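With the input below, show me the fold.
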Amino acid sequence: MTPTVTAIDTFAADIERGLTQEPKTLASKYFYDEQGDLLFQRIMAMPEYYLTKCEYEIFLQQADAIQHVLGPEPFDLIELGAGDGMKTKVLLQHFLDRKIGFSYRPIDISSSVLQQLVADCAQAWPQLPVAAVQGDYMAALRKISSEDKGRKKVILFLGSNIGNFHWTEARRFLRQLRAMLNSG
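Next comes the predicted model:
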């Protein structure tokens, strides 16, 4: 029988790894409980935190171009690090207004923020299929891949998320992500 790795085991390994590195680190996934989610939303609302506003504006101004690149066939929109979905809701509304066939699969480490996002989407767009996955990106993507319905998968990975990685982790993550994707 294979031993099961528990959340405590993972936490202990992450802490040990972080405390033995120079400089010492703590994986950002441990910041996002209910209080951490609220704090991060407040940070994003600050004038100094411009990235969220820039991404939001890009979606407002480029939604047609994004839709054009995605093409007419139905797809699953998989968002890594969805958070409260504030920026992505612009795209969701755009796609729904144009009767694009898609589902929304937000992924986030925080279960509380995902519950709120799913509730917000259900209230705003009851016709939109939404199925959130709580967990780390690769495990969540493997879960989604195992449920594959043969539809095109579109990965949405906005800029602020990659800033949570050390550059070596970012490179490894992007390589893993690339290996999971199909062409087209």
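
okay, CA-based contacts and neighbour counts for the rest of this
Noted.

ok, which stretches of the protein are strands?
Residue ranges of the strands in the chain, as given by DSSP state E, are 75-80, 102-108, 133-134, 152-157.

May I see the buried residues of stretch 60-80?
Within stretch 60-80, the residues scored as buried using 16 or more other Cα atoms under 10 Å are 63, 75-80.

Can you give me the first-to-last residue distance of it?
20 Å (Cα to Cα, to the nearest Å).

coming back round to it: would TSV of the buried residues of stretch 60-80 with distance to Tyr56 be doable?
Formatted as TSV, these follow (distance: Cα to Cα, whole Å):
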residue	distance to Tyr56
Ala63	10
Phe75	22
Asp76	21
Leu77	17
Ile78	17
Glu79	15
Leu80	16
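
any idea which of those residues is closest to Ala12?
Comparing the buried residues of stretch 60-80 against Ala12 with Cα to Cα places Leu80 closest, at 24.4 Å.

my guess is that closest one meets Tyr137, correct?
Yes - under the criterion of Cα atoms under 8 Å, Leu80 makes contact with Tyr137 at 6.5 Å.

what sits in contact with each of these two?
Counting by Cα atoms under 8 Å, 6 or more residues apart in numbering, the contacts common to Leu80 and Tyr137 are 107-108.

To compare with the earlier structure, here is another sequence to fold:
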Amino acid sequence: MWNVNDDLIIGVFALQGDSREHLEALAECDVVARPVRRPEELATVHGLVIPGGESTTMSKLVGIFGLLDPIRERIKGGMPVYGSCAGMIMLADEVLDGRDDQVTFGGIDMVVRRNAFGRQVDSFEADVDIEGLEGDPFHAVFIRAPKVESVGEGVEVLARISGGEADGTIVAVKQGNLLATAFHPELTGDLRVHSLFVDMVRAAGR
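Model prediction:
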């Protein structure tokens, strides 16, 4: 819990991935944004963003730096977490095409497939309608993106790709205080997804 008169502090997992872009986007949303690399830094934040990057490398580093169990415990305790791209993989309860020793934080009852749309050269952009966001469709950037193969009953599907070979593919979900997207909103200059997450963090602290 946090006092509404205090600064809202949102951490960004910064051991691997595009943490800088998320830190900048969160700062534009008028919150205190801090990199998180160690358990003592995690303990100071009200919410956490897990950025895009390489999920297998993240999986190794969370063990080396002692963050796996602390993040899992904070998730179980209700801390809001947002994962983009590799962050989506890290929040999935089940991952397809991962390494045998790959671990995740879990928390979202979904099955995610890594690199579902191909290699780096197969990256693409698409306009998607995201439930809960006002205005025009969100221009989403997909880079070696995962996709959601299936979700459990408690998962809210916020966005799907419309049109083309990937028509109907789930690319944004929410379960409780956890939010995940297969795309990178931090690369677009559109702050609506980050603002949505900030609102989730504020609501969780009330």
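
care to give me the TM-score?
Here the TM-score for the pair of chains, by TM-score structural alignment, normalised by the length of structure 1, is 0.27; 94 aligned residues with a Cα RMSD of 6.0 Å.

Single out the most deeply packed of the strands of structure 1.
Across the strands of structure 1, averaging neighbours per residue (mean count of other Cα atoms under 10 Å) puts strand 102-108 on top, at a mean of 23.

Next, the angle from it to strand 75-80.
Per axes from the mean of the first three to the mean of the last three Cα atoms, to 10 degrees, the angle that strand 102-108 of structure 1 makes with strand 75-80 is 10 degrees.

What is strand 102-108 of structure 1 packed up against?
Other elements packing on strand 102-108 of structure 1 under the criterion 3 or more Cα pairs under 8 Å, 6 or more residues apart in numbering; DSSP states H and E are strand 75-80, helix 111-124, strand 133-134, helix 137-146.

which helix in structure 2 runs the most residues?
If you go by DSSP state H, structure 2 has its longest helix at helix 192-205.

For that helix, list every residue counted as buried.
Under the neighbour-count criterion of 16+ other Cα under 10 Å, helix 192-205 of structure 2 has 192-195, 197-198, 200-202, 204-205 buried.

the strands in structure 2, which residues?
Residue ranges of the strands in structure 2, as given by DSSP E, are 9-13, 32-36, 47-50, 81-84, 92-96, 108-113, 124-128, 138-142, 147-151, 156-160, 170-175, 178-181.

Same list, these, but as TSV with mean neighbour count and distance to Thr56 of structure 2 please.
Converted to TSV, the strands of structure 2 look like this (neighbours: other Cα atoms under 10 Å; distance: least, Cα to Cα, whole Å):
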stretch	mean neighbour count	distance to Thr56 of structure 2
strand 9-13	26	14
strand 32-36	21	18
strand 47-50	28	13
strand 81-84	27	15
strand 92-96	19	11
strand 108-113	22	13
strand 124-128	15	22
strand 138-142	20	18
strand 147-151	20	16
strand 156-160	19	25
strand 170-175	22	20
strand 178-181	27	17
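
okay, now Arg20 of structure 2: neighbour count?
Applying other Cα atoms under 10 Å, we find 15 residues neighbouring Arg20 of structure 2.

Ala33 of structure 2: what's it in contact with?
Taking Cα under 8 Å, 6+ apart, we find Ala33 of structure 2 in contact with 9-12, 23-24, 26-27.

what's the farthest-apart pair in these?
Greatest spatial distance among the contacts of Ala33 of structure 2 (Cα to Cα): Ile9 and Glu24, at 13.4 Å.

picking up where we left off before, TSV please, covering the strands of structure 1 and showing distance to His68 of structure 1.
Below are these laid out as TSV (distance: least, Cα to Cα, whole Å):
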stretch	distance to His68 of structure 1
strand 75-80	13
strand 102-108	14
strand 133-134	27
strand 152-157	13
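
Could you pick out the longest helix of structure 1?
Counting by DSSP H, the longest helix found in structure 1 is helix 50-70.
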